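Trainee: Show me how the following folds:
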Amino acid sequence: MANRRASITLYSRPACVHSHRVRLVMEEKGVANYDIVELREGEESEDLLDLNPYNTVPTLVERELVVYDPRIIIEYVDERYPHPPLMPVDPVLRAQYRLAIYRMESDLYPLFDDLESTPAVAKKARARMTELLTTLAADFAPKKWIGEEFSLLDCTLAPILWRLEHYQVKLGERHGERLEKYAARLFARDAFKRSLSAIEAEMRPSLATH
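Mentor: Sure thing, here's the model as predicted:
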């Protein structure tokens, strides 16, 4: 992905679930000409601080534009590269998709910080994630994707599902089977495989081969 003439630069962390989602959307949209500046956990970047007052990743830079909220980034990329579209045209459906994405970001994504915490905190986070994903899976079958077409919703959920085995999050047999079938379709996508950092690929090496 590195290219000296790249017009887009993405600041990313290799194990960050938000960064993974943005990389996945970039790959799904076929953005071929961009650089990734990969920052290790805890590593600071003066360049990033100059660009983003919050000094957070992911941060996307395209010429004079700097975007540093992951949800804004993925919607910008979807609109900047319109094919294939990853959001519905209908405004009501778009609002519903945005609400669903917001709930995943608010309820599921923060749990990954807790999963990296003390054993007691991690145990509580695993239980909460199992509860939330079980509720989601209850309405999943027989859908191929979350909505009618592959979308930013699927791109938001995919990095979560990829990490479940690594963090020892397990669902009950019936609901787990539903999510596993859906996850297998996600993980088989070429764009998903290309989106993985080296650290993320090591989480499930048997599925990460290109």
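Trainee: contacts, neighbours, all on C-alpha from now
Mentor: Fine.
Trainee: Just give the number of residues close to T118.
Mentor: 9 (other C-alpha atoms under 10 Å).
Trainee: Could you also give me the structure for this second sequence? I'd like to compare it with the first:
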Amino acid sequence: MLLYEHPLSSYAQKVKIALREKGVPFTPELPESFGTGRTDGPFAAANPRMEVPVVIDGEVTIFESTVILEYIEERWPEPPLLPREPAARAFARLTEEVCDTQYEAVNWGFGEVLWFRRATGALADHLRAQAAAQTRILQAWLSDRLGAADWFGGDRFGWADAAVAPMINRSVHYGLGPAEGSTLARWHARVRERPPVAATFAEFDAAAARMAASADLYTTGGRRREYRDHRLEWMVKSGGIEVVLAGLRAGNIRFPWPGAP
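Mentor: A predicted model of the protein is given here:
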């Protein structure tokens, strides 16, 4: 199995955690054309959106992280990540949905300031404050869903845990992690000790350490950051519309397929 991925992608991390939990071997590959907007080559052929992750399993090619998770769960049902009960399955999927949309957008927006220096001065301070405030709201929501259980799936690690783990871990990396001693902080301490999660987080850490050296590629136009729908919404509603306009003028941002490349 080939997995097109980027170690910093929360969506790719979720898939890698699931594959490793199930003991499925795979070969990770960072596409050479990732972030360029190029429409040629094997990566674009596998996913016209030119987004990671993408799974190529023999003759089967799948993109979109949730669809990939569903494929993995059905292709390798043991150990199961989704619970059996319909209500519990819906609970897991809803948790993933909020993480993939609202939470990912907040983390991404904070990274635009921290790693890619899209804003400076008062605007940067404002966007960081917005991200911090919204992170606290999302973490409170997740804490309520976790309750007193060890895992979001109850007594065993599952689908929702795989989806939440990259989000909370990135917040911790940004200094926006859950309060020390809180139920969510204790959950994060547990989840990062699981070998599949630990391996995935180690890859994230290694890639994050290289971000300072590669960030200029995304501001000079060598690479272009993709403003997906929830990311664009976050930047606009949080007061960063000038960041978007500046990116358009500089030609160092892009929008998803089938829009302008």
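Trainee: Mind checking how well the two chains overlap by TM-score?
Mentor: For this chain pair, the superposition-based TM-score is 0.83 by TM-score structural alignment, normalised by the length of structure 1; 194 aligned residues with a C-alpha RMSD of 2.2 Å.
Trainee: Might you report the residue contacts of the residue nearest to E149 of structure 1 when sequence neighbours are not counted?
Mentor: In space, and not counting its chain neighbours, E149 of structure 1 is closest to L86: 8.0 Å by C-alpha to C-alpha, 6 or more residues apart in numbering. L86 of structure 1 makes contacts with D78, E149, F150, S151, L152, as judged by C-alpha atoms under 8 Å, 6 or more residues apart in numbering.
Trainee: rerun that using 10 Å as the cut-off
Mentor: Neighbouring residues of L86 of structure 1 by C-alpha atoms under 10 Å, 6 or more residues apart in numbering: 25, 28-29, 74-75, 77-79, 149-155.
Trainee: Just the buried ones out of those residues, please.
Mentor: 25, 28-29, 74-75, 77-78, 150-155 (16 or more other C-alpha atoms under 10 Å).
Trainee: Narrow those to those in helices?
Mentor: With helices taken from DSSP state H, the overlap with these comprises V25, E28, I74, E75, V77, D78, L152, L153, D154, C155.
Trainee: which of these lies closest to M104 of structure 1?
Mentor: Of all these, the one with the least separation from M104 of structure 1 (C-alpha to C-alpha) is L153, at 8.9 Å.
Trainee: Any idea how many residues pack against L99 of structure 1?
Mentor: 13.
Trainee: any idea how far the corresponding residue of structure 2 for it lies from L146 of structure 2?
Mentor: L99 of structure 1 maps onto L94 of structure 2 when the alignment is built from TM-score structural alignment. For L94 of structure 2, the distance to L146 of structure 2 equals 13 Å [C-alpha to C-alpha, to the nearest Å].
Trainee: Likewise for F157 of structure 2?
Mentor: Taken as C-alpha to C-alpha, the span from F157 of structure 2 to L146 of structure 2 is 12 Å.
Trainee: what about the helices in structure 2?
Mentor: Along structure 2, the segments classed as helices by DSSP H run 10-21, 41-46, 65-75, 86-98, 104-114, 121-146, 159-173, 183-191, 195-209, 211-214, 217-220, 229-237, 241-250.
Trainee: The second one aligns to what range in structure 1?
Mentor: Residue correspondence for helix 41-46 of structure 2 in structure 1, counting by TM-score structural alignment: residues 46-51.
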